[in-house]
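Novice: Please work out how this folds:
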Amino acid sequence: MIETGQIAAPDELANRLAITDILHGHCRGLDRSDADSLKAVYWPEAEVDYGAFKGSAHQFADLVVVALAEPYELTQHTIGNTIIQFDGDHQANTESYVTARHLLADGSAEMVFSGRYLDRLERRGDCWKLIHRQVVMDWSRMHSVVDEREGEAFAALSKGDHGPKDPSFQHFVSGE
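Specialist: Here you go, the predicted structure:
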């Protein structure tokens, strides 16, 4: 373990970047309602604790994309303030602050969740994946929304979508 603020070795930086990619990939999987992307960041035997759901991460992936798509038109999960602590060469624990915004299906309100992800990851060979996630709620709030997506200033912009109609799908396929 290095001292806080100490410059990390290249191997440690590579491991930190791989872990960060896993954490970001999880957020994208949620927001694009992509169960396969979610499953790709978890080892097959991984478990999650999302409060109402405690169990298999792969089962959770199938359930959560439906659960988010029904009441919400769009979601946006962002993480920050991530601390990564290595436990040997093949295990790591992370804490990431999460802000999750959920636009109700009718566009009238937004539920904003503020909390943290407490994750355990394992490295197998040259690959890091989640083995356990616990979600910690700090607070949540509901706000009324004035939907301006079709207003004059924004009407011509591409619009986000839960699934394959989202512009990012074509962007990553074509490299545009």
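Novice: alpha carbons only for contacts and neighbour counts from here, please
Specialist: Noted.
Novice: Helices of the chain, residue ranges please.
Specialist: 10-31, 35-40, 57-69, 167-174 (DSSP state H).
Novice: can you tell which of the ones you listed is closest to M111?
Specialist: helix 57-69 (11.8 Å; Cα to Cα).
Novice: what helices or strands is the closest one leaning on?
Specialist: Helix 57-69 sits against helix 35-40, strand 42-49, with contacts defined as 3 or more Cα pairs under 8 Å, 6 or more residues apart in numbering; DSSP states H and E.
Novice: can you pull the contacts of I19?
Specialist: I19 makes contact with 121, 128-129, according to Cα atoms under 8 Å, 6 or more residues apart in numbering.
Novice: Show me what counts as buried in stretch 116-124.
Specialist: Judged by neighbour count using 16 or more other Cα atoms under 10 Å, the buried positions of stretch 116-124 are 116-123.
Novice: Would you check which pair of those residues lies furthest apart?
Specialist: R116 and R123 (22.0 Å).
Novice: how about this one, so we can line them up?
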Amino acid sequence: MTVEERLDELERELRYMKDRQAILDCIARNARGCDRHDAELLASSYHPDGFDEHGFAVNEGPRYPEWANAAHNAMSQQSLHNITTHSCEIDGDVAHAETYSVGLFLDPDGKTARMLAGRYADRLERREGEWRIALRRTTVDILLVGEAAFLTSEAFAQFGYLKGMRDKRDVSYQRPLTLERTSSDRW
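Specialist: Purely as a prediction, here's the structure:
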């Protein structure tokens, strides 16, 4: 193999690795935007003409944050979208990804919680050098309901854990991150 051929191969491998990371970053940005109710961040994961399907609800990408925030507010007081197993096929400027997700939702009563496990089937496109979701279809494969009252017990309150916030008061937005008290609530 010539030096030029080796360099070409390395360049292809590097492009692939950068694309895979950019695609995973986009999917992670989507999950964080959902949990923090950060409409701008969430919308930035979709192309302006993209679509998101959650059951019978089909929303244009830029309108999805409004729908998602309202749905999450109606059914929970806290949520965590965890992305796990991820596979991706890249063909030029189009990629098809499957990402397993586990969504945890503390019910409005604070006494029960739900776990939805499913997958995101995404078609992503690179436009003007940026990967975003062109179409997302969501599955729910497992749904569990459990007791969660311990979160509001005196026994748990003594630990003083920070409570996630559904806006930019959340500790993850603090810059620089310090030990100073923030406006974040504690359990």
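Novice: Please convert the helices of the first structure to CSV, extending it with distance to R149 of the first structure.
Specialist: Below are those laid out as CSV (distance: least, Cα to Cα, whole Å):
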stretch, distance to R149 of the first structure
helix 10-31, 18
helix 35-40, 27
helix 57-69, 19
helix 167-174, 15
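Novice: who wins for proximity to D49 of the first structure among the ones you listed?
Specialist: Comparing the helices of the first structure by Cα to Cα, helix 57-69 comes nearest, at 8.8 Å.
Novice: and that closest one, which stretch of the second structure?
Specialist: On the second structure, the counterpart of helix 57-69 of the first structure by TM-score structural alignment is residues 61-73.
Novice: try stretch 108-127 of the first structure
Specialist: Mapped onto the second structure using TM-score structural alignment, stretch 108-127 of the first structure spans residues 111-130.
Novice: any idea what Y16 of the second structure aligns with in the first structure?
Specialist: Match for Y16 of the second structure (TM-score structural alignment): E12.
Novice: And that match, how close does it get to H132 of the first structure?
Specialist: 21 Å (Cα to Cα, to the nearest Å).
Novice: Which one's more surrounded, the two?
Specialist: H132 (21 against 15; other Cα atoms under 10 Å).
Novice: so that one touches Y117, yeah?
Specialist: No - using Cα atoms under 8 Å, H132 of the first structure is not in contact with Y117, being 10.0 Å away.
Novice: can you pull the contacts of the residue nearest the centre of the second structure?
Specialist: The residue lying closest to the centre of the second structure (Cα atoms, centre = their mean) is A31, at 1.0 Å. Residues near A31 of the second structure by Cα under 8 Å, 6+ apart: 42, 80-83.
Novice: run the last query once more with 6 Å
Specialist: H81 (Cα atoms under 6 Å, 6 or more residues apart in numbering).
Novice: Distance of the residue mapped onto it from the first structure relative to T99 of the first structure?
Specialist: Aligning on TM-score structural alignment places A31 of the second structure opposite C27 in the first structure. Noted for C27 of the first structure: a distance of 10 Å to T99 of the first structure, by Cα to Cα.
Novice: what is in contact with the two at once?
Specialist: H77.
Novice: Can you give me every residue that contacts I22 of the first structure?
Specialist: By Cα under 6 Å, 6+ apart, the neighbours of I22 of the first structure are V41.
Novice: And for the one 10 residues further on?
Specialist: The contact partners of R32 of the first structure, by Cα under 6 Å, 6+ apart, come to 162-163.
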